[in-house]
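In: Build me a model from this:
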Amino acid sequence: MTDITKIVAKIWTADVAEAQTKDNYVYLGIAGREFVLDSTGSDFRRAQTQEFVFGEDSNVEEAEWNDPRTPQLTTADLDRYPAYIRYTGGDGWCLERAVITVNPGADEHVFDNEDLAGTADNQRIWLRSDYGQTLHLRRTGGTPDEGSGGVSGAGPRIVWGNVDKDGNVQSGSGNFLAEKVSNGRYKITFQRPFRNLPSATSNLTDDGWNLRDNSHIAVQENDHIIITTGDQAGGLNSRPFSFQVIGN
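Out: The predicted structure follows:
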């Protein structure tokens, strides 16, 4: 268990119309309490990236009262309580990303929501009184204190699906796109790339195929896989298949 002496909240406001806040409050919840994200300048403007520092080297308003050392928080608290960003305004704020680093350095702890890792329209979130006002974060870096109930780094992520011979998704985890590239060749693109090269498997599905028909992972990358399906003669041929990818 280590004292928390510094918290850095890096906040990206989206570059879309009306993304900025209307001088309403934004809060960071972590280690069992809330902090107000309020610097000495203009905050949460459209396309603005900011770092709010609490504790050592603080750059926020009311620094004395927004301090993880008063009362003294510890790293054991990080996994006992939820981490989140909360917005109180009715007019809305479009958040592109939020990454929180506790005790920056060799033994830092990082919290993020990786569903926002990207620039697509569905990788940002509007927070508003009638949309929902809170975005929860999870640990993506650092080692939890023993007995705190936390999981080291990001846990494994699974992408899975069932795809018919024409490339249409029949069911799945929803975080991928399927495309039939050519006869017997399919591309599965992950909504969010894996940090490390994942493990992938595939199998043919449905009755009626020869036992020598086959499915292979032909290409395996952090952001996509290529699956090939073939017939008993050894040539490419379109077949329905299932797949599963696991990694972090």
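In: CA only for contacts and neighbour counts going forward, please
Out: OK.
In: what's the spacing between residue 179 and residue 8?
Out: Residue 179 sits 41 Å away from residue 8, going by Cα to Cα, to the nearest Å.
In: who's more crowded, these two?
Out: residue 8 (22 against 16; other Cα atoms under 10 Å).
In: Can you classify the more buried one as helix, strand or coil?
Out: strand (DSSP: H, G, I helix; E, B strand; the rest coil).
In: swap in residue 219?
Out: Following three-state DSSP, the label given to residue 219 is strand.
In: burial of the closest residue to it other than its chain neighbours, as a residue count?
Out: Sequence neighbours aside, residue 226 is the residue nearest to residue 219 in space, at 4.7 Å (criterion: Cα to Cα, 6 or more residues apart in numbering). By other Cα under 10 Å, the residues close to residue 226 number 19.
In: this one as well, want them side by side:
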Amino acid sequence: MAVIDAYENLQIVRGTVEADGTKKPGAKWGYKVTKTGTGEYTITFNNDFSETPSVVSTLDGDDWKLLDNAHVTGATIERVTVRTGNSNGEPADRPFHFIAMG
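Out: Below is the predicted model of the structure:
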């Protein structure tokens, strides 16, 4: 049986962003957020990752339909864009959580 080395030295940045692009109280360190358009947010990491991180995002709260969405695009070692939308697939401002790891 092969032994797999499953340990990594990971940098983790996490947070919750309000629909207006402000940081929600809680995990507010390690990043800046800029609302760049309707349903579009750029998260800039205070410290670059050594390689492109894995990033996940999901909507925050109970007021959304299952078709409302948040997705990640354009991840680099310095930043990531999160786009949110409504149940019709149109860009819409939504609060969201994210985790970047790498």
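In: how about the residue nearest to residue 219 of structure 1, what's its match in structure 2?
Out: Counting by TM-score structural alignment, residue 226 of structure 1 corresponds to residue 81 in structure 2.
In: Contact partners for its match?
Out: 40-43, 72-75 (Cα atoms under 8 Å, 6 or more residues apart in numbering).
In: What's the PyMOL line that selects buried ones from these?
Out: Buried members of these, defined by 16 or more other Cα atoms under 10 Å, are picked up in PyMOL with:
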select buried, resi 40+41+42+43+72+75
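In: Onto which residues of structure 2 does the lengthiest strand in structure 1 map?
Out: Using DSSP state E to define each element, structure 1 has its longest strand at strand 93-102. Across structure 2, nothing matches strand 93-102 of structure 1 (TM-score structural alignment).
In: Which element is encountered next along the chain beyond that strand?
Out: Using DSSP states H and E, the helix or strand that follows strand 93-102 of structure 1 in sequence is strand 109-112.
In: by contact count, what packs against that following strand?
Out: strand 93-102, strand 134-141 (3 or more Cα pairs under 8 Å, 6 or more residues apart in numbering; DSSP states H and E).
In: Looking at these, which is nearest to residue 194 of structure 1?
Out: strand 134-141 (12.6 Å; Cα to Cα).
In: now that closest one against strand 93-102, angle please.
Out: Angle of strand 134-141 of structure 1 versus strand 93-102, following axes from the mean of the first three to the mean of the last three Cα atoms, to 10 degrees, is 30 degrees.
In: other SSEs contacting strand 134-141 of structure 1?
Out: By 3+ Cα pairs under 8 Å, 6+ apart, strand 134-141 of structure 1 packs against strand 83-87, strand 109-112.
In: Specify, as a residue range, where that strand falls in structure 2.
Out: Under TM-score structural alignment, strand 134-141 of structure 1 has no counterpart anywhere in structure 2.
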